[in-house]
Structure formats: structure tokens, C-alpha cells
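Novice: got a sequence here, can you build the structure:
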Amino acid sequence: MLRHRWTPVVLVALALFVINVIGRVVVYVAGIDGDQQMFMASLYSMIAMVLVAGYAGFRWTRRYEMVRVVGEVGLAIILGSLLTTMVSPLFVGLNPFSGGASIYLRMLGVCFVLCAIGALVGSLIVLAVGQDRTGRAWKYQEQRLRAKPRRTAKR
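Specialist: Reported below is the predicted structural model:
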């Protein structure tokens, strides 16, 4: 049972990683040299990663309590960010630490913050619409209370 609980977390982390690897390979194969083209390619890759994190936040918030959402989606984003910054440069022959520790930590921070914002927006959409577990439970209680006819007091 525990194995099935963490499988989606690993899949989201791998999806974030694969998106970044695909973006890096496309840039490498296309031979993009200009800073503007490199920036646009990495921007598209990051937008796709934010959308995946947003969908994960959306889906988890609909299904589970918020504590579990924060823990599992947060772990998926942390794993995805670490894989993105440490392993994906190796696919195109780059050293992740070539610019120094400060550059690496900045890249890790940017990746984590953008994916976290995406997951937060996905969760907030579910909360705003009232489709989270608590919102649905409150709606059910309201409907149940309104469906009962009022009892009159006997004298």
C-alpha cells in the first residue's frame, strides 16, 4: 500500500526531470548559441514544468487533505528540482557545478520556487471553486441540513 502512495510522487518528479531534459536536448541538437534563443528555450521548458506542478497540486488538492498535499507535492517538487539541476545538465555534457555553488543554488532555487508557485496556483484554484475535501464535506452538510423538514415542537 505504501508503495502505491509514493508512486505518483516519483512520477511527478520524473515528469519535471524529463521535461527539462527534453528542453536541454532540443537546445543542444538545434545548436542554439544565442543568449536570446537559449533563454526562450529554457523559458518554455520551465513553463511546462510549472504546468505539470500546477496539475499535480490541482489533482492532489481535490483528492486529499491539505497536509498530505503539501507533503507529497512538496517532495515531488524537491526531487524534481534536484534531478533537474544535478542530473539533466549531464545529458548534454555540461557540469552542473561549472559556474560555482552560487550559480547552482540559484538555479535550484528558481526551479523550486517556480514549480512551487505552479502547485500553489493549482491548489488555490481547487480551493476557490470549493472542490477540495473540506469544501465538498461542508457542501454535503449544508444540503443534508436543508433537506430535512423542520420539526414542530409539541405542546
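
Novice: only C-alpha atoms for contact and neighbour calcs from this point on.
Specialist: OK.

Novice: now the residue nearest the centre of the chain: closest residue in space, sequence neighbours ignored.
Specialist: Closest to where the C-alpha atoms of the chain average out (C-alpha atoms, centre = their mean) is Ala53, at 2.0 Å. The spatially closest residue to Ala53, leaving aside those adjacent along the chain, is Ala119, at 4.9 Å (C-alpha to C-alpha, 6 or more residues apart in numbering).

Novice: and this one, please, so the two structures can be compared:
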Amino acid sequence: MDKRWRGIGVLAAALFAVNVVARLIIHFGFEGDDTAADRVSLGMFVVIGLILAGVAVVWGRRRPLGAWEADTAAAVAIALLLTVLLGPLLVGDSPFAGGAGTFFAQIWLYLGATGVGTLIGYLVLTALGRDHRSQTLKRYAEAKAAKPRKVVRR
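Specialist: Below is the predicted model of the structure:
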């Protein structure tokens, strides 16, 4: 159980760290430039999606979908709370400084990026036949084919 929570914590910390780096780049490098800030934010969402695609590939090979998806959802929820509530405080803003629309838009964008990243990773894994279920079915088929047929006399 401890190992499971460690994985969730590491993933949540990695997702939050990507957000912190993006916020610091925007704060120190592109303070008044909204176009550059939007590009950095887009890059942040792409990196978060790629991280979750990688996690889906690695965890999807070893464990059933229900187990690793719950862990991924928990890590995303923790990282989302940290990103939305604690992230703005690191650069001197309030979480609600941009208004309710900006606050909820950030939540929806974050959930969209994480959902798309996870989905792409799992679909690639499934298409290649490397996911846990495909491997289990492959081992079952090989075990059934390896046993000789029982001769029935009548």
C-alpha cells in the first residue's frame, strides 16, 4: 500500500512541478506579454499530457485498467488542487485574481489535458497489444493451445 501511495505522490509532484516551472517562466520571463504566456501555458499542458501518456503506458502494462486509472485520477486530483490553489500563490497572485471564469477555465483545461494524455497513452498501448488485458488473454490462449486434446472414447 505504501508503494502505491508513493507512486501517486510522485506523479502528483511531477505534474505540480511542471506547473510551477511554467508559472515561474511566465512570471520572470514574460510578465506583460500575454501571447508568450499563452504559449508557455500551452507547452505546460502538452508536457502534462505527455507525462500522463507515459504513465499510462508504463502502468498499463503491469496492472489492470481499474487499478492504475484510480491511481492516476487521485494523482491528477491532488496536482489539480495544488495547481489551482497553491500555484498562483508562488508567484504572488491570488487563486481567484482573474475571476471565476479564469479559475474554472484553468480547471477544465487541466482536466482536458490530463484526460487526453492518459487516453492517448492507453490507446497506443492497447493498439500495440501490450496492455495488461491483452497480455493476460495472450497467456491464456497459449496455455490452452499447449495442452493436448483429451481423447474421448465412445
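
Novice: now the residue nearest to the centre of the first structure: which helix or strand?
Specialist: helix 35-63 (DSSP states H and E).

Novice: that older thread, isn't the residue nearest to Ala53 of the first structure up against Trp60?
Specialist: No. Using C-alpha atoms under 8 Å, Ala119 of the first structure is not in contact with Trp60, being 9.6 Å away.

Novice: any residues in contact with both of those two?
Specialist: Jointly contacting Ala119 of the first structure and Trp60 under the rule C-alpha atoms under 8 Å, 6 or more residues apart in numbering are Val73.

Novice: these two: which is more packed in?
Specialist: Ala119 (29 against 23; other C-alpha atoms under 10 Å).

Novice: list the contacts of the more buried one.
Specialist: Applying C-alpha under 8 Å, 6+ apart, we find Ala119 of the first structure in contact with Val50, Ala53, Gly54, Tyr55, Ala56, Gly57, Phe58, Val73.

Novice: between those residues, which sits nearest Tyr140 of the first structure?
Specialist: Nearest to Tyr140 of the first structure among the contacts of Ala119 of the first structure: Phe58, at 21.0 Å, using C-alpha to C-alpha.

Novice: quick one: buried residues of stretch 23-35 of the second structure?
Specialist: For stretch 23-35 of the second structure, a neighbour-count test (16 or more other C-alpha atoms under 10 Å) marks Arg23, Ile25, Ile26, Phe30 as buried.
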